[in-house]
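Enquirer: Quick one: sequence plus predicted model below, questions after.
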Amino acid sequence: MDGSTIYALGTPAPTLVRPGALAVIRLSGPRAADALVFLTERRAFERGYSARDPALPPPRHMALRTILDPVTGEVIDRGLVVWFEAPRSETGESMAELHLHGGRAVVNGTLAAIQKLGFCRLAEPGEFTRRAFEHNKLDLTQAEAIADLVAAETDQQRRQALQQMDGALHRLYEEWRTLGLRALAHLEAAIDFPDEDLPVGIADEVRTEITHLRSEIAAHLEDRRGERLREGLSIAIIGPPNAGKSSLLNLLAQREAAIVSETAGTTRDVIEVHLDLGGWPVVLADTAGLRATSDVIEQEGVRRAQARAEAADLRLLVLDATTDWRAEMTELTARGTRWDPTHDIVVVNKVDVAPIDAAPVDAVDVVPLSARSGSGLPELLVRLQHSAGLLMEQGAGAPPLTRVRHREALIEAVAALDRALHAPEVALAAEDLRLAMRAIGRITGTVRIDELLDVIFRDFCIGK
C-alpha cells in the first residue's frame, strides 16, 4: 500500500446508447476529505482549504453539493456527497463518495476534475477491497466473496457469496487454526521444557487433536458444493447418435447452440452452454454419440464424450423412442458408462413419433420427451432441479469450500498433519504441525504472501 488517495467509478460506465440514471464515484485515502472539499467549494483548491473546513459535511451524512472543476470553477453537476472518517469506513481509510447523474459527460467531467487535483490516482482493480483487507476490515475469504457476489448470476451463487462475506469460512478456518495452535503449544512445551513434569497423557491428547483436525479438513475437502455452485454444476448429455442430444441442448438453452442434423455423428466435440436451473448454475455439455466407429475423428469425439460423462456431476442419457431404447440403455451401462440412478436421468426422446410406456427400467425412472414439440420439458426441468438440489445439499450445514486456492492449501495442510502423526520425533511433529497451520493461515490471509495478494485482487473489477 503506497499511502496514496485513490478514486474510481463504482457503477457501470455509461455509454451513449445506455447512460446510467446514477453514477457513484468513490475515493479512499488520506486526502479523500480534501478532494471532497476541493470539488465542492468554489476556489477552495486554489486557496488551499483543508479537510477541517466547515464546508465538509458531517461524517456518514448525505449532503447536496455542486460538483465543480477545481481549476476553472465550472459547474459539472449537482448531486449527493458523503464522507467517512477513518477507521469507520469500508476500507478503514478516509473515504468519500459522489452520487451523481449517470451521463457520460458528468462522469467523464468529474473523473477529469479529480485528476486535476494532482494528489489522487485511479484505483487498480480490487484496490478498494485490498485496502479493506490491509486495514483488517475483512479477511481474504471475505474479500473473495465480494468478487463472487459481483459475479453471481443465480440466486444460489448470491446466497453462497453472502454466507462467505458474513465470515462463515473465516470462522471455520480460524477454529482449525486455534485447535492446531493449541496442539502445537503442547508440543513446543515438551521440546522447550523436557525436564518439567508435563501433564500425563499429553502426547495422546495432542495425537487425538491432530487426528480430529485432519478428519475435519479431509471431510471439508470431499465437499464439492461450493466449487460446483461457484463454477456451475456439470451436466453431460450422453447417448447414441441421432437420439436428439443436440436438440435437447437447444431446447434447454432456448437457442440454436448446437447443429442439429439427421446425419448420425454430426456432433464431434463437446459443446457447452451455461444455464440458470432454478437458481443453480449449470454447465450443460452436448457430447458425441456413443457408438463403435472406424472414423478416427468420431472415435476422438466418443473418447471425449466418455471422459466428459465420467467427470460430470450428473448425466442426461438421451435415447431414441423409435429404436429398441431399453436394450440401448442396458448396453450403454454395461459398456462401463458411469451411471448413478440417484442423480442421473434417462430421457426417451421422439415420443411424438413413437409414444412409450414410461415405466421404470431396472428401477430407473424414465422421462418421455419430444424435443421437437417441447412435450415433457416441464417434467424434465423438475427432475433436473431435484437432482441438482440433491447434489448441492450433500454436506449441507457446514460452509463449503469455494476456490481451488483454498483446496490446494488444505491438501497441503492434510499432508503436513499426516507427517506430524507419523513423525519419529516431537520436534519434527511440531514443525509439520506448524506448516499445516501456515497453509490454513494463507487461506484467510493470517499468513501474508504479497505475491498471493497480487494474484487474488487483480481479478477484481475497478472500483471494488
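Expert: It's in. Residues are numbered from 1 along each chain as shown.

Enquirer: Please count neighbours and contacts with C-alpha atoms only from this point.
Expert: Will do.

Enquirer: Contacts made by the helix or strand hosting Arg383 with the rest, please.
Expert: Applying DSSP states H and E as the criterion places Arg383 in helix 377-393. Contacts with helix 377-393, where a contact means Cα atoms under 8 Å, 6 or more residues apart in numbering, come from 225, 228-229, 233, 277-278, 280, 313-314, 342-345, 367, 369-371.

Enquirer: Just the buried ones from the residues you listed?
Expert: Neighbour counting by 16 or more other Cα atoms under 10 Å classes 225, 228-229, 233, 277-278, 280, 313-314, 343-345, 367, 369-371 among the contacts of helix 377-393 as buried.

Enquirer: Which members of these are the farthest-apart pair?
Expert: Greatest spacing in the buried ones among the contacts of helix 377-393, by Cα to Cα: Arg225 and Ser370 (32.0 Å).

Enquirer: Alongside the first one, take a look at this:
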Amino acid sequence: MSATDTIFALSSGGLPSGVAVIRLSGARSLQAVEELCGRIPPVRRASLLSIRNRNGNKLDEGLILVFPGPNSFTGEDCAELQIHGGRATVKAVLAALESMEGLRPAEAGEFSRRAFLNGRMDLVEVEGLADLIAAETEMQRRLAAEHASGGLSLLYESWAKRLTHARAMIEAELDFADEDDVPGSVASSIWRDMHALEQEILNHVADARTGEIVRDGLKVVIAGPPNAGKSSLLNHLAKRDVAIVTDIPGTTRDVLHVDLDLSGFAVRLYDTAGLRATEDIVEREGIRRTHLSMSDAHLLLLLSEDAQWTSLDGIYDGQTLRVRTKSDQVKTPWPEDGADVTISVKSGDGVSDLLDAIGRHLPNLEAGSALALPTRQRHILNLSTARENIRRAIEATNGLDIQAEYLRLAGQSLGRVTGRVDVENLLDVIFSEFCIGK
C-alpha cells in the first residue's frame, strides 16, 4: 500500500442509518467523483447527483461535495458522498470505488495520519480529535475540543518560539559580538525569560492529574470486608445488576466497574473483592487485584456495616471516604464511628450525600475556563525533559555554546509533543530583530 494512493472509507456510524458518509482523499478523488457521478460538482457546495457504477447502473442518489487540496481535512484533494445508509447501498458504492484504479480502502486512522503528515494537524490535535469522538461527558468533550482545535498546541508553540528566540540571542552574542547592534548581555533578558518558562512548564505538568481525571475519569475503588455492601452499592449507582449479590462472603472474585456522569465528569467506580485473610486461591487472586486497583485509585470508598474499619496500612495511603452501609438495618442511632457518609442502598438514604462527597474530589474548573491540560504520559515525559534541559541551560557555567545546546534539546523535547521537530533557522530570527553587518 502506498501513501500516494487515493483512499476511501465509510466515515459515518454503523449501518443501517438514515445517511451514510463516504470520504475520499488523494490525487484521484475528484476523478473518482467524475466517474461515479458524470461530472465534478462546484467545489465546497453540496450537489444532488446520481451515483452509477461502470456499467451505468444507478446505485443511489446523494449529496456530493469536493474539497480541493490543500484546503481540506487531509491537505489533499478530498470528496464526500452523502448517500442513503442502507447496507446494500453502501456496499455497492464502496465496491464501485474499489474497482477504480489507484483507489483502495483506508486503513484505521489513515485520514488523520495524512492530515498530520501534510501539516494540517499536529499530534496533540490528532489525539484531541480521537478523544472528541470518544467523549461521553461534557468535560471530556470540552477537553477534547480544546485540544482538537489547537488550543493546547498554541501554548506549546508560544513556548517553542521563546526557546528559539533565546537561542538566537545566544548565537548572536557568540557569532556577532563585534557588531554594535547586538545586545551585549544575554543574561539580563534571555535568562530571566527562561526562568519564567521553566516555572510555567513546571506548573503545567502539575496539572497532569487534573487532565487525567477529565479525560479518563475519576477512578473510585469501592473496598472493604466481605458483605459490606460493595456490590450492592455498585448495582444501585449503575441502576442495573452489574455484580452478583449474595449473603455468601467472597462472592466477588474479580474487579468490576461502571462509569457514571457526575457534574459533567466521568467517574469510574470499581467493585472489588472483600478484604480478608483467606485460603481460597481464587479469592486470594481477587484480593491481589483489589490491591492493584487501589494503587491506581484517585479515591477509595472504604465500606463497613459496623464501623470496624479495615486497616489499609501498606496498601493504600491516598484520599479515602469512610462509608457506613446498611443504615436501614439499625434501629437505634449509631455512636460517633468515624464515618464520612452513612447510606442504605435499600432505602436510598444517604446515597445523594455520597455522590456529593465524591463530587468534592473532582477538579474545580470554572465553566468558561480553557482546558489547556496535558493528558497523556508522553506529554508529561517530553515536557518534563524540556523543563530539565532549560534548568540545565540556566545553571550551566561552561559557556554560552553549552547553554544554547541545552536549549536546543529543550526545543526538541517540546517539539516531540506536537510532532513538529523542525530544524529552526536561527539566523532568520536574528536578522528579523537586528541589522547585523550593515
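Expert: Good, I have the coordinates. Everything numeric here is computed off the predicted structure, so don't read it as measured data.

Enquirer: from the contacts of helix 377-393 of the first structure, which ones fall inside strands?
Expert: Using DSSP state E to define strands, the subset of the contacts of helix 377-393 of the first structure located there is 233, 277, 280, 314, 345, 367.

Enquirer: of those, closest to Ala55 of the first structure?
Expert: Trp280 (49.7 Å).

Enquirer: any idea how far Pro363 of the second structure is from the alignment partner in the second structure of that closest one?
Expert: Taking TM-score structural alignment, the alignment pairs Trp280 of the first structure with Phe265 from the second structure. Counting by Cα to Cα, to the nearest Å, the gap from Phe265 of the second structure to Pro363 of the second structure is 9 Å.

Enquirer: Repeat that for Ile281 of the second structure.
Expert: 39 Å.

Enquirer: okay, the two: which has more neighbours?
Expert: Higher neighbour count among Ile281 of the second structure and Pro363: Pro363, with 14 against 9, using other Cα atoms under 10 Å.

Enquirer: Over which residues of the second structure does stretch 174-189 of the first structure lie when aligned?
Expert: Under TM-score structural alignment, the match for stretch 174-189 of the first structure is residues 157-172.

Enquirer: contacts for that stretch?
Expert: 182, 186, 190, 194, 197, 400-401, 404, 407-408, 410-411, 414-415, 424, 426-427, 429-430.

Enquirer: buried set for the helix holding Arg383 of the first structure?
Expert: 377, 380, 383-384, 387-388, 391-392.

Enquirer: ditto for stretch 109-118 of the first structure
Expert: Applying 16+ other Cα under 10 Å to stretch 109-118 of the first structure flags 109-111, 113-114, 117 as buried.

Enquirer: Repeat that for stretch 388-401 of the second structure.
Expert: 388-394, 400.

Enquirer: ok, back up a step: including distance to Arg304 of the first structure, could the buried residues of helix 377-393 of the first structure go into a markdown table?
Expert: As requested, the buried residues of helix 377-393 of the first structure are arranged in a markdown table below (distance: Cα to Cα, whole Å):
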| residue | distance to Arg304 of the first structure |
| --- | --- |
| Leu377 | 27 |
| Leu380 | 25 |
| Arg383 | 26 |
| Leu384 | 23 |
| Ser387 | 24 |
| Ala388 | 23 |
| Leu391 | 24 |
| Met392 | 26 |
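
Enquirer: Now the two most distant members of the residues you listed.
Expert: Farthest pair in the buried residues of helix 377-393 of the first structure, by Cα to Cα: Leu377 and Met392, 22.2 Å.

Enquirer: and the helix or strand that the helix holding Arg383 of the first structure is followed by, which stretch of the second structure?
Expert: For helix 377-393 of the first structure, the following helix or strand on the C-terminal side (DSSP H and E) is helix 404-421. The aligned range for helix 404-421 of the first structure in the second structure is 377-394, by TM-score structural alignment.

Enquirer: mean offset of the matching stretch relative to the first structure (after superposition)
Expert: Taking mean Cα distance after the TM-score superposition for the first structure, the mean distance separating stretch 377-394 of the second structure from the aligned residues in the first structure is 1.9 Å.

Enquirer: What lies in contact with that stretch?
Expert: Contacts for stretch 377-394 of the second structure (Cα under 8 Å, 6+ apart): 191, 194-195, 198, 201-202, 205, 208, 374, 402-407, 409-414, 416-417.

Enquirer: Thr293 of the first structure: which of the buried residues of stretch 109-118 of the first structure is nearest?
Expert: Leu111 (62.5 Å).

Enquirer: quick one, what contacts the closest one?
Expert: Ala8.

Enquirer: Mind checking what secondary structure it has?
Expert: Recorded secondary structure, Leu111 of the first structure: helix (DSSP: H, G, I helix; E, B strand; the rest coil).

Enquirer: Alignment lookup: it to the second structure.
Expert: Checking TM-score structural alignment: Leu111 of the first structure goes with Leu94.

Enquirer: end-to-end on stretch 419-428 of the second structure?
Expert: End to end - Cα to Cα - stretch 419-428 of the second structure spans 22 Å.

Enquirer: To clarify, my last question referred to stretch 11-21 of the second structure.
Expert: Stretch 11-21 of the second structure end-to-end distance (Cα to Cα) = 6 Å.

Enquirer: In that stretch, which residues are buried?
Expert: Those would be 19-21, for stretch 11-21 of the second structure by 16+ other Cα under 10 Å.

Enquirer: if we look at it, which residues are touching it?
Expert: With Cα under 8 Å, 6+ apart as the criterion, stretch 11-21 of the second structure contacts 10, 22-23, 80-87, 90.

Enquirer: The residues you listed in strands, which ones?
Expert: Short answer: the contacts of stretch 11-21 of the second structure in strands (DSSP E) are 10, 22-23, 80-85.

Enquirer: what helix or strand does Ile402 of the second structure sit in?
Expert: Per DSSP H and E, the secondary structure element for Ile402 of the second structure is helix 400-418.

Enquirer: Tell me the buried residues in that helix?
Expert: 400, 403-418.

Enquirer: Helix 377-395 and that helix, what's the angle between them?
Expert: 170 degrees (axes from the mean of the first three to the mean of the last three Cα atoms, to 10 degrees).

Enquirer: State the next helix or strand along the chain beyond helix 400-418 of the second structure.
Expert: Downstream of helix 400-418 of the second structure, the next assigned helix or strand under DSSP H and E is helix 426-433.
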